[in-house]
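S.K.: Show me the folded form of this:
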Amino acid sequence: MSDTTLPRRRTILRAFAMSPMLLLAPMNPAGATGSSSLGSSDFAAGSMGRGGLDTVSEPNWMRDLLDSANPTELSLVGTHDTMAYSATLIGATQDFDLATQLRAGVRVLDIRTRHYRDAFTIHHGIEYLNANYTDVVRTVSDFLRENPSETVLMFMQKAHTEVENTRSYEDTLNWYIHENPDTRDLLAEHLWTPPADYDGAIPDLGEIRGRFVIMRSFDATGVYGPNWRRYKDSQNDWILPSLTEMDTKWEKVRTHFERTAQGSNQTLFINGLNATSGEDLIAIASGVLPMTIAKGVPGIEGILARTEEYLRDTGTGRTGIVMADFPTAELVESVIARNFS
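M.R.: Just a heads-up that it's a prediction; the model follows:
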């Protein structure tokens, strides 16, 4: 982290510390509307309730899918800013680590890499998440070795600033794939490599079982995986200036669920449940954070509870990729069930 970022970070942390909503709001929100899998005991446990994701065990739920199934046809849970489970309260987007997410049934990852000193560190914005790309590769490879029926889609993108490098981002990725002794053998076994005649399409499940697929959103001369922008139809309205505008965010989420259910099976539908205040210090001070948007606050139902209710009420139909902050057990199980109904 550069010296110039430190005063701004202190300002944000100071604003958060002075937030009256987060300091004074009861952790057991008896006045909250709607029902959610985040019960009163969860709220008392910390992190405003952890949603029980660690109680779910769906490590090989994809084994019953046909090899001819394509990820664009499926209902999948993804985690937004996957590695931000050890972040500050301002930056946290997950309650549980990567291994727990995968074991629970999460199959889409959002991995944000900072190119720093010819290596990839993992960031959420300016915040280093005490993890590097090697950690991600090891965890995903360990999971796929134990569960060869599964596949993982890994959205990779650049994060924060690139500093103190002697080579390009792509050259560093190639180093991880071909040279780094900590990752090259794991990636040779578990990273899907596009064939010589690759046309850019997202491969069918039978081709990628036991492997993870890089969904590329960075510029490169080489071919590492599908350029997901070519196939996507996404809802990613991630700025929420006030918690009082939760209804607006939810309407966009709900509309995209309906669009997905009726859309082409060749389109990769992505529905972002996540949102934050961005860099608005006033919004941060009033409690607009990934956690409060996902889980709600007294009197304002969060996006997770609304999504759980929607999935219960509608019952069937493809959801596409559901990218979530702090996914709950009910959310994951409900989305997985859509593949078999």
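S.K.: CA only for contacts and neighbour counts going forward, please
M.R.: Will do.
S.K.: doesn't residue 114 fall inside a strand?
M.R.: Yes - according to DSSP: H, G, I helix; E, B strand; the rest coil, the state of residue 114 is that of a strand.
S.K.: my guess is it contacts residue 121, does it?
M.R.: Yes - in this structure, residue 114 is within contact of residue 121 by CA atoms under 8 Å, at 5.1 Å.
S.K.: okay, these two: which has more neighbours?
M.R.: residue 114 (26 against 20; other CA atoms under 10 Å).
S.K.: any idea how far residue 141 lies from residue 284?
M.R.: 37 Å (CA to CA, to the nearest Å).
S.K.: Ok, residue 209 next?
M.R.: Computed with CA to CA, the distance linking residue 209 and residue 284 is 42 Å.
S.K.: Ok, residue 159 next?
M.R.: 21 Å.
S.K.: quick one: which of these two has more around it?
M.R.: A count of neighbours by other CA under 10 Å puts residue 284 above the other of residue 159 and residue 284, at 23 against 20.
S.K.: Residue 131: which element?
M.R.: strand 127-132 (DSSP states H and E).
S.K.: And that strand, how far out from the chain middle?
M.R.: Centre-to-centre, strand 127-132 and its host chain are 15 Å apart (CA atoms, centre = their mean, to the nearest Å).
S.K.: How about it, which residues are buried there?
M.R.: Buried residues in strand 127-132, counted by 16 or more other CA atoms under 10 Å: 127, 128, 129, 131, 132.
S.K.: so can I have CSV of these showing distance to residue 294?
M.R.: CSV is the format used below for the buried residues of strand 127-132 (distance: CA to CA, whole Å):
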residue, distance to residue 294
127, 20
128, 22
129, 20
131, 24
132, 26
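S.K.: Which single one of these is nearest to residue 222?
M.R.: The closest of the buried residues of strand 127-132 to residue 222 turns out to be residue 132 (CA to CA; 22.5 Å).
S.K.: excluding its backbone neighbours, what's nearest that closest one?
M.R.: Spatial nearest neighbour of residue 132, excluding adjacent residues (CA to CA, 6 or more residues apart in numbering): residue 121 at 4.3 Å.
S.K.: I have a second one here; can you model it like the first so I can compare?
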Amino acid sequence: MRLTISNQTHDGLLCRFGSKKGGEHYLLVPSLSDSIPFSPKSTSLWFLGSSVAIKLTMAPGRKWERVTLQGDSPWIIYRNRLSRKHHVLVVLPYRDTSRFLASIPDSAPLSCLMLPGTHETMALYGWPISQCQYKSLDTQLHAGIRVTDIRLSIIDGRLIAYHGIFPEFTPFADILVTLHDFLTSPTTASETVVVSIKQEDWDTELFPQLVHDEIVASPGGLQMWFLENRIPNLGEVRGKAVMFSRFGSDGCANGIHPPIWPDSAKEGFDWECDGTLVRTHDW
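M.R.: Model (predicted):
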């Protein structure tokens, strides 16, 4: 049997099968994968590095799962069993996902960053037709989500989260409070969130006005938003939400605003944002 270990940390890791004190050692080079033999009788694997030893029981599951580590560890470990004779481990450095942008220079343009996002961020209801997420917006933000896909419809004069024709119930006002709390917290004020807003109904005159009015009335108001139609540097938008509007017309103060948006363009499409070429995939 073989075990492939992908060491995605910056440290050389020493591992050993069997007991903590006995057995053959293997040195795992940083940022590389190595495949080593192991016996089915070896039910544990010891990692020794950064003064930490971890006992890892080899589970028989056929899916990726995160390994529960005891105490403080500088790593996150995932495991999988690709086949009866081939196990895989991936060792990653631990990072605080709630504030991972804190270590990135202010001078970095957002276009140079890979920002995790969720499709239909507020589609929490309506399984199996309209539900796309099962974690709250606050949980998503603390998990590292930095691009949100907010879709709204006008219901009784207010903006409510919708997925197509299906209500998702969360008022836009509540979404704004969650964004404000996250972006103004002392522990996460280093972050920014790109907020894509898409209209799910047809009142194109009232919708932009309601978006504006509800933002003005929310905690932080317009001052918490980046509303220019250009790609900012990270330092400009720490502690702010970046408007990415899929509503309204060109020339409005709706933040980053693609002039075109072909429906379900599987091959993607190009557009310019103040001299920056942007390629978008909507599929």
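S.K.: Now find how far off-centre whichever helix or strand comes after the strand holding residue 131 of the first structure is within its chain.
M.R.: Per DSSP H and E, strand 127-132 of the first structure leads on to helix 133-146 as the next helix or strand towards the C-terminus. Remark: helix 133-146 of the first structure is offset 16 Å from the chain centroid, using CA atoms, centre = their mean.
S.K.: and what of stretch 214-222 of the first structure?
M.R.: 18 Å.
S.K.: in it, what's buried?
M.R.: Buried residues in stretch 214-222 of the first structure (16+ other CA under 10 Å): 214, 215, 216.
S.K.: So the counterpart of the second one in the second structure versus residue 226 of the second structure, what's the distance?
M.R.: Aligning on TM-score structural alignment places residue 215 of the first structure opposite residue 244 in the second structure. Relative to residue 226 of the second structure, residue 244 of the second structure is positioned 9 Å away (criterion: CA to CA).
S.K.: Now for those two: what residues contact both?
M.R.: Counting by CA atoms under 8 Å, 6 or more residues apart in numbering, the shared contacts of residue 244 of the second structure and residue 226 are residue 255.
S.K.: Wasn't the residue nearest to residue 132 of the first structure part of a strand?
M.R.: Yes - Residue 121 of the first structure: assigned to a strand according to three-state DSSP.
S.K.: can you tell me which residues contact it?
M.R.: 113, 114, 115, 128, 131, 132, 133.
S.K.: What's the match for it in the second structure?
M.R.: Using TM-score structural alignment, residue 121 of the first structure lines up with residue 160 in the second structure.
S.K.: repeat for residue 89 of the first structure
M.R.: By TM-score structural alignment, residue 89 of the first structure lines up with residue 128 in the second structure.
S.K.: That match: how many residues sit nearby?
M.R.: So residue 128 of the second structure, with other CA under 10 Å, has 7 neighbours.
S.K.: Kindly report the same for the one 10 residues further on.
M.R.: Residue neighbour count, defined by other CA under 10 Å, stands at 14 for residue 138 of the second structure.
S.K.: Confirm that it sits in a helix.
M.R.: Yes - assessed with three-state DSSP, residue 138 of the second structure lies in a helix.
S.K.: next one: stretch 258-268 of the second structure to chain centre, how far?
M.R.: Stretch 258-268 of the second structure sits 22 Å away from the centroid of its parent chain (CA atoms, centre = their mean).
S.K.: Residues in contact with that stretch: which ones?
M.R.: With CA under 8 Å, 6+ apart as the criterion, stretch 258-268 of the second structure contacts 245, 246, 250, 269, 271, 272, 273, 279, 280, 281, 282, 283.
S.K.: how long is it from one end to the other?
M.R.: OK, stretch 258-268 of the second structure end separation, CA to CA: 13 Å.
S.K.: How about stretch 189-202 of the first structure?
M.R.: 19 Å.
S.K.: what about the helices in the first structure?
M.R.: 5-17, 20-24, 40-45, 98-104, 133-146, 169-178, 184-190, 205-208, 246-262, 281-285, 290-295, 303-314, 329-337 (DSSP state H).
S.K.: about what we covered before: any quick PyMOL command for the buried ones out of the contacts of stretch 258-268 of the second structure?
M.R.: In PyMOL, a selection of the buried entries from those looks like this (16+ other CA under 10 Å):
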select buried, resi 245+246+271
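S.K.: contact partners of the strand holding residue 131 of the first structure?
M.R.: Outside strand 127-132 of the first structure, the residues that reach it (CA under 8 Å, 6+ apart) are 1, 83, 84, 86, 87, 91, 120, 121, 122, 123.
S.K.: mean deviation of it from the second structure?
M.R.: Comparison of strand 127-132 of the first structure with the second structure after fitting gives an average deviation of 0.8 Å (mean CA distance after the TM-score superposition for the first structure).
S.K.: Secondary structure element holding residue 79 of the second structure?
M.R.: For residue 79 of the second structure, the host element (DSSP H and E) is strand 75-83.
S.K.: which residues of the stretch 1-150 of the second structure fall in strands?
M.R.: For the stretch 1-150 of the second structure, the strands defined by DSSP state E, counting those that start in this stretch cover 2-7, 13-17, 25-28, 32-37, 44-49, 52-57, 65-66, 75-83, 86-93, 147-155.
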